[in-house]
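J.: next comes the sequence, and after it the predicted model I'd like to discuss.
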Amino acid sequence: MPSTIDQLNPDIESIKKNLFKLAKKGEWCSVVEIYRTNLTAHKVKLTRSGDTALHIAVSDSRDDIDQELVKCISAQTKGKEVLEIENGQGNTPLHIAASMIQWGVWLCESA
């Protein structure tokens, strides 16, 4: 069932499908280009668990892409709001990045 935002802008569904497909294929340069040209893409949740493209890039440890997406987001007036978008577990992309760092530290200490 489409969300209220999807009903207000049917193009959001096509952006969502396209971003999800590109992220899944690892075509991150294309995702960055969409972020550069379409502010709506910044807020679109791509997965059932509510992840945005930035959530997914962080989860995939794509630091180069994370930086580019954050640059695109930060260039807009409501960039802070976008960076604070939570997924279904209540995690922002920063939460995910921090947890991955903690996991990496734990792995190093355990070795």
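T.: Yes, it's here. Numbers count the residues shown, from 1 in each chain.

J.: make it CA atoms for all contacts and neighbour counts henceforth
T.: Noted.

J.: need the contact list for the residue positioned nearest the centre of the chain.
T.: The centre of the chain sits closest to residue 54, judged by Cα atoms, centre = their mean, with a distance of 2.1 Å. Contact analysis of residue 54 by Cα atoms under 8 Å, 6 or more residues apart in numbering lists 66, 69-70, 93.

J.: ok, and here's another one to check against it:
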Amino acid sequence: MTELKNIEMEEMEEVERVGKALKRTQGPYQWAMYDNWERLKRHYSDNPREVLVPLTTNKDTILHIVAFAGRKDVLEFLISLIKEARQLHHALTMENGQGNTALHEVAATGNLAAGMLWVGLDNRVKIELARLDLPQNGAHGCASYKRVVEIRNQLGETPLYRAAAFGHTKLAKYLATQVGVDDIELHFQRHVDQVSILHIAVIGQHFETALWLQKEYQNLAERKESNGFTSLQLLARMPSAFQGKFRKSKWKMLIYKCKIYSMP
């Protein structure tokens, strides 16, 4: 009985702790929601350490929220408040409750400029950490350095996969150039359901993205999802995909390319 009571007390204390933490962050969260960016910037200028403090129960930091809002200028300002390379690496790779980094949030919005900013910062941090002469197999050593483009969320999605899933072709193309040729395969499928990057683009009816994927990575046409359908077969089972003049031209081209590339 005593043990149960102690557990209940610990749970209540945790709820109270989280409540107090969220109350402290209520201002920044509201400023972000109402696009009061100048007020938000003043707050973090006075409290730079709070940049890495979660604002929501989903563990979103202000970086996640601003990234999803697509505000490259505000992201640049917030990042400028972080001076130390290790802390900046932490900021770039911090994950929320879904395992999304700020780059995952950028991928959902398709903001190319913000995506280039984040990847560029990551490349800079990697160089800076290398210059610190840290142990190569240590927590921050170059050998163990994981780039932001490689991080998967809890669904097993990389930022490249996520950009394609939302139909942001320009950002997907850019992220693909930041992935090594030998590593690109890791971005073609998510872990949770094994859905390929081409299938997810077709499911979302993002035909421009699907066409680019099919042209650039021709073997994707042969892949089958869990029900045994290729992307072409999946497309044929989607009546809504055949509505509208623009879509019609896109899916016709996709069908043609899928047929061509899947021929023996």
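T.: Sure thing, it's come through. Model, not experiment: these values are computed from the prediction.

J.: ok, the contacts of residue 54 of structure 1 in structure 2: which stay?
T.: Counting by both residues aligned by TM-score structural alignment, their matches' Cα atoms under 8 Å, the contacts of residue 54 of structure 1 that remain in contact in structure 2 are 66, 69, 93.

J.: now do the helices in structure 1.
T.: Per DSSP state H, structure 1 carries helices over the ranges 4-8, 11-25, 28-37, 53-59, 63-74, 79-83, 93-110.

J.: need the contact partners of the first one.
T.: Okay, so that is helix 4-8 of structure 1. With Cα under 8 Å, 6+ apart as the criterion, helix 4-8 of structure 1 contacts 12-13.

J.: likewise the second one?
T.: Judged by Cα under 8 Å, 6+ apart, the contacts made with helix 11-25 of structure 1 from elsewhere in the structure are 5-6, 28, 30-31, 40-41, 44-47, 53, 56-57.

J.: among those, which one has the most neighbours?
T.: Highest neighbour count within the contacts of helix 11-25 of structure 1, by other Cα atoms under 10 Å: residue 53, with 29 neighbours.

J.: counterpart of that residue over in structure 2?
T.: By TM-score structural alignment, residue 53 of structure 1 lines up with residue 62 in structure 2.

J.: and if you look at residue 96 of structure 1?
T.: Using TM-score structural alignment, residue 96 of structure 1 pairs with residue 105 in structure 2.

J.: ok, its match - how many residues close by?
T.: Residue 105 of structure 2 is flanked by 23 other residues according to other Cα under 10 Å.

J.: that one reaches residue 61, doesn't it?
T.: No. The criterion here is Cα atoms under 8 Å, and residue 105 of structure 2 misses it with residue 61 at 11.4 Å.

J.: hmm, back to that, what sits against the match of residue 96 of structure 1?
T.: Here residue 105 of structure 2 is in contact with 64, 67-68 (Cα under 8 Å, 6+ apart).

J.: how close does residue 104 of structure 1 get to residue 34 of structure 1?
T.: Distance, residue 104 of structure 1 to residue 34 of structure 1, by Cα to Cα, to the nearest Å: 31 Å.

J.: and for residue 4 of structure 1?
T.: In this view, residue 4 of structure 1 and residue 34 of structure 1 are 22 Å apart by Cα to Cα.

J.: these two: which is more packed in?
T.: For residue 4 of structure 1 versus residue 34, neighbours defined as other Cα under 10 Å are more numerous around residue 34 (19 against 8).

J.: and that one, what pairs with it in structure 2?
T.: By TM-score structural alignment, residue 34 of structure 1 lines up with residue 43.

J.: ok, for its match, nearest residue in space, not its chain neighbours?
T.: With sequence-adjacent residues excluded and distances taken as Cα to Cα, 6 or more residues apart in numbering, residue 43 of structure 2 is closest to residue 28, at 7.5 Å.

J.: for the equivalent of that neighbour over in structure 1, the count of nearby residues, please.
T.: In structure 1, the residue matched to residue 28 of structure 2 (TM-score structural alignment) is residue 19. By other Cα under 10 Å, 25 other residues sit near residue 19 of structure 1.
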